[in-house]
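Q: can you look at this prediction? I've put the sequence above it.
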Amino acid sequence: MSKIQNPILPGFNADPSIIRVDDTYYIANSTFEWFPGVRLHASKDLEHWNLLPSPLSTSTLLDMRGNVSSGGIWAPDLSYADGKFWLVYTDVKVTEGAFKDMTNYLTTATDINGPWSDPIKLNGVGFDASLFHDDDGRKYLAQQTWDHREYNHPFDGITLTEFDTQTMKLRPQTARTIYNGTPVKLPEGPHIYKENGYYYLFIAQGGTVFAHQEVVARSKTLDALSFETAPGEPFITNFDTPDHYLQKQGHGSLVSTPSGEWYYASLVARPWNHHNESSRDPRGWCTLGRETSIQKVYWDESGWPRVEGGHGGKTFVDAPKDAIPTEAPADHSQADDFTTPTLDLNWNTLRVPFTEAMGRTGNSKLTLVGQGSLANTHDLSLVARRWQAFYFDATVRVKFNPFSYQQMAGLTNYYNDSHWSFAFVTWNEINGHVIEVSENNRGNYTSYLKNDAIKIPEGTEYVWLRTKVRKESYTYEYSFDGKNFVEIPVTLDAAILSDDYILQSYGGFFTGAFVGLAAVDYSGYELEAEFSQFKYEELGDHLLADNTYGFKASESRFGDAPENNM
């Protein structure tokens, strides 16, 4: 029997909402402050996935200008009913402190590729909202509920509110708490299903960290506090499986195949440790962010769903018996010559769409207009793509003619406005045009080369920059001919671009590392930079099939990546 290898969506693809329409499966994932909003994939075999256009691709559907890092789109919910797709999404404006100011919206489309309708404002009761379509035609919004009062726990259970399909508005007078969670607390990410005469409520708990888990409760009705939790262990968790390759599983959704098999898609993370660290504390650093895994589900004799192989899940999962082979790229490598007037689907911008204010693409180059620094949350010319492998190279050719140290253009590895590094062409008073490497770590900025910045020879039109990511660390290189690269003597700790590192100082830790192209001109003169010949090349480090590198892949998170072969 064919096996599905987890994670099925590597790199930052968190909070999956999975559905099936006829013979095609769709997954919607959170995108937080990255634009366009909501990441969509499609598959017919649950193993091979193709990226689709994002539904929230206009500022009418999504306006995140000025949003804090890890605000924006939290846990979208994709469903299909009445001949159309329904997408509920949350735009979170505040992440720190007592409040989580947010707005939940609804948009619909008859085609998964759009167009999507103008957004309908639902409410701001809490995040992680999902729409349940009952078989009697009624619809309900289930959501986490936020309580700002310091004398209560902020996660105030799961609220259910009826949605009126005539007015396309919620009926707030119908709102009731249907579930308070267990003593683990932090109930969020609710999804409701109807099966075996019960309503089943899937709930994430414990926070989206190593204590994360998913529990299931059920009820014969949708009445207030009518749901009882499944007895025994959680539905899925890796809290007590610290050596497992997959960690943090939870917060997901359920889907059935045409032949009646069941699968559960959830977020997952793959931590690594520095060689001088314990594998328990810290449990590890998740530089690829929260990814998507899938587990096979069965129903026990008492009618409760259970994960095959136990609540820790499996790295290799049996594929559906009725799977339809799906063609998809072998990995996520990307070569972009920027020949078209629109960006490739893999590219993302921060908070706002890619417009002429930021730059333009086509004619074999990407032109970026210099704006604010990489610490700017309003005006920033950055185009970036996810890290989707622990080992990769990314290269780009840059044409830039700065006349001030306030002007910079180059290649960045970026987590958020306070955590990034940058290899860039700039100007200084000693050597004129130079190459510098800098890092922003918890908002503290460091120039690594300073007066030893690499002088660019007079008459040089192009500079090639390359980053080499090697799981625990990464470096930058440069070339003046595109063939002979020289390593810049700066080795950076990749952990600084991980969810787990950001969590130590900031509550918004929900995305993952990106590699990108940026132009900065905070002098305000809007100097332009040209980028071309971009290449992102994965080096085969994703958990590999047996004997690809002469070793046995296992369920352990140790020893299964070819660290000695790269």
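A: In hand now; what should we look at? Only a predicted model underlies this, so the values are computations on that prediction, with no experimental measurement involved.
Q: use CA for all of it now, contacts and neighbours both
A: Will do.
Q: just give the closest residue to residue 529, not the sequence neighbours.
A: Closest residue to residue 529 in three dimensions, ignoring its sequence neighbours and counting by C-alpha to C-alpha, 6 or more residues apart in numbering: residue 400, at 4.9 Å.
Q: er, residue 363 actually
A: Distances taken as C-alpha to C-alpha, 6+ apart place residue 339 nearest to residue 363, at 5.1 Å, with adjacent residues excluded.
Q: who's in contact with the residue nearest to residue 529?
A: Contacts were defined as C-alpha atoms under 8 Å, 6 or more residues apart in numbering; by that measure residue 400 touches 409, 425, 462, 528-530.
Q: next one for the comparison:
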Amino acid sequence: MALITNPVLPGYHPDPSILRVGDDYYIAVSTFEWFPGVQIHHSRDLVHWRLLTYPLTRTSQLDMVGNIDSGGVWAPCLSHADGLFYLVYTDVKSRKGAFKDTHNYLVTAENIEGPWSDPIYLNSSGFDPSLFHDDDGSSWLLNMIWDFRKGQNSFAGIALQRYDRATHSLTGPIRNIFKGTRLGVTEAPHLYKRNGYYYLITAEGGTGYTHAVTVARSSSLLGPYEVDPDNPVLTSDQSQRDQLQKAGHASLVETQDGEWYMAHLCGRPVVEDKCILGRETAIQKCHWTQEGWLRVMYGPHPSINVEAPKLPPHPMPTENNLDEFSSPELKGYWNSLRRAFSEDWLSLSERTGFLRLKGGESMQSTHHQSLLARRLTDFHVEVETQLEYSPENFQQMAGLIIYYDTTDYAYLHVTHHETDGRCLGIIESRHGIYDELLLNKIPLPEGPTRLMATIHKERMQFYAAPVDEAWRAIGDVIDIRNLSDDAADYIRFTGTFVGLCTQDLGGRCQAADFAYFDYRPLS
């Protein structure tokens, strides 16, 4: 029996929206402040997955410069009707305090790999939009409603409004069709129609360890919706921390043979309650009861190993984890912070065989950082690069960064000191508190410098060496459990990235050249 091994998308891949078109399965996930926007993954058997494309690749589709940490693209929903792919998503501009500025948009494409259209603005009443296409040819937008008023339930229910495909606009009255269950924090609505019932799937309980999937149904699209008496249909067993935690925010798919599966987010704590890989995507097999209610096989808790559908095995090609920057295009796993790839800060052509990054703003900037990174998807890994860089003063830095957001990162960098000349330093930001972990800088000879980090769950060690010399440990082992959603005193939503960056705080855009980046999972 073939098995799905969870998580199917390890590392930061939250809020999955799963869709089948013919024999092809797709999952769209949130990308928050990382660019390009929305990852779409592809499978033929629900077992093997590959990153296929990003639909939001232009600033005209997604302008996130200045967006706050854990802002940007929340909870995309992918759907298909009349030969057209639809993608709705939220661009979150503010989220702390009473108010949330959450703008919802729609883009379309005839081919899943694009080109995708410029966005159609929908509304800003809440987040987690989804689009439901009924069998009568109508389409409907759903999103949760945010209520900022003191003393009110902030998660005020699920809004429903018709979307006119001909005029590309919302039309008609807005209805609040569901106020949620006793679990509260009702969000992430998805509608499905089966055997005369409309099934409303929502996430409740908050996106942490009490996260859950709940179901309600109605014979009418507009409700009222009857709550499943056995809710939640999926939630994690918090007493079993070696199992999948944070299970929630789900969507459904039916296979060609009538089997049902649920894609949902989850987390895997490495120590205490800290999930350094962020919120990941898993898949569970489902069935329907005689009374017409959805059940997770072996639920309500998620399983790591799940019976796969009766489909032919279809392994997917994998992208080489060693990038020698010899292609004119970046590999698909690379992301930048908030801004699009462009020659004014990133180039693969100015020096053949190198990635050139031009010095940008500081690591705490939400505007123009020159940072290129990929998701941490393994608990045990080595990452390595080789850097050619000639800084002229202490405001110029370049190197290897382990990054969660503007408040939490560890950065091994080459810089210049008035006394020591070209040298190595380590900057750490922990909960927004700046520190320098090498008060006595380590002088470096001119020429290429290799930089490496080894990560073993919550412990990370930096290394450095000139070319053809032995590695030397730089600084002490660093505890990186702060690089997680769970380590902050406020809610945040992304995951740990590893990558390359350079800063020129004097504004001269001093360039750094990287010869390669190697990501090596360890057993």
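A: Great, that's in hand. Just so you know, these numbers come straight off a predicted model, no measurement behind them.
Q: picking up where we left off before, gap between the alignment partner in the second structure of the residue nearest to residue 529 of the first structure and residue 69 of the second structure?
A: Residue 400 of the first structure maps onto residue 389 in the second structure when the alignment is built from TM-score structural alignment. Here the criterion is C-alpha to C-alpha, to the nearest Å. By it, residue 389 of the second structure lies 29 Å from residue 69 of the second structure.
Q: quick one: the helices in the first structure?
A: Counting by DSSP state H, the first structure has these helices, from start to end: 499-503.
Q: follow-up on the earlier one: and the residue nearest to residue 363 of the first structure, what pairs with it in the second structure?
A: Counting by TM-score structural alignment, the partner of residue 339 of the first structure is residue 326.
Q: again, but for residue 484 of the first structure
A: Counting by TM-score structural alignment, residue 484 of the first structure lines up with residue 470 in the second structure.
Q: and its match, how far from residue 159 of the second structure?
A: Between residue 470 of the second structure and residue 159 of the second structure the computed distance is 61 Å (C-alpha to C-alpha).
Q: those two - which one has more neighbours?
A: With other C-alpha atoms under 10 Å as the criterion, residue 470 of the second structure and residue 159 differ in neighbour count, and residue 159 comes out ahead with 21 against 10.
Q: list the contacts for the more buried one?
A: Contacts here follow C-alpha under 8 Å, 6+ apart; on that basis residue 159 of the second structure touches 141-145, 174-178.
Q: now residue 148 of the first structure
A: Residue 148 of the first structure makes contacts with 98-100, 154, as judged by C-alpha under 8 Å, 6+ apart.
Q: among the residues you listed, which ones are in strands?
A: When strands are assigned by DSSP state E, not one member of these lies inside them.
Q: show me which of the residues you listed are buried.
A: Applying a neighbour-count criterion of 16 or more other C-alpha atoms under 10 Å, the buried members of those are 100, 154.
Q: got a markdown table for the contacts of residue 148 of the first structure, with distance to residue 183 of the first structure too?
A: Below are those laid out as a markdown table (distance: C-alpha to C-alpha, whole Å):
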| residue | distance to residue 183 of the first structure |
| --- | --- |
| 98 | 21 |
| 99 | 22 |
| 100 | 22 |
| 154 | 14 |
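Q: which among the contacts of residue 148 of the first structure gets closest to residue 12 of the first structure?
A: Comparing the contacts of residue 148 of the first structure against residue 12 of the first structure with C-alpha to C-alpha places residue 100 closest, at 22.4 Å.
Q: identify the residue nearest that closest one in space, chain neighbours excluded?
A: Beyond its immediate neighbours in the sequence, the residue positioned closest to residue 100 of the first structure (C-alpha to C-alpha, 6+ apart) is residue 94, lying 5.0 Å away.
Q: check residue 268 of the first structure too.
A: Leaving out its chain neighbours, residue 268 of the first structure is closest to residue 249 (C-alpha to C-alpha, 6+ apart), at 4.6 Å.
Q: can you tell me what that neighbour aligns to in the second structure?
A: Taking TM-score structural alignment as the alignment basis, one finds that residue 249 of the first structure is matched in the second structure by residue 247.
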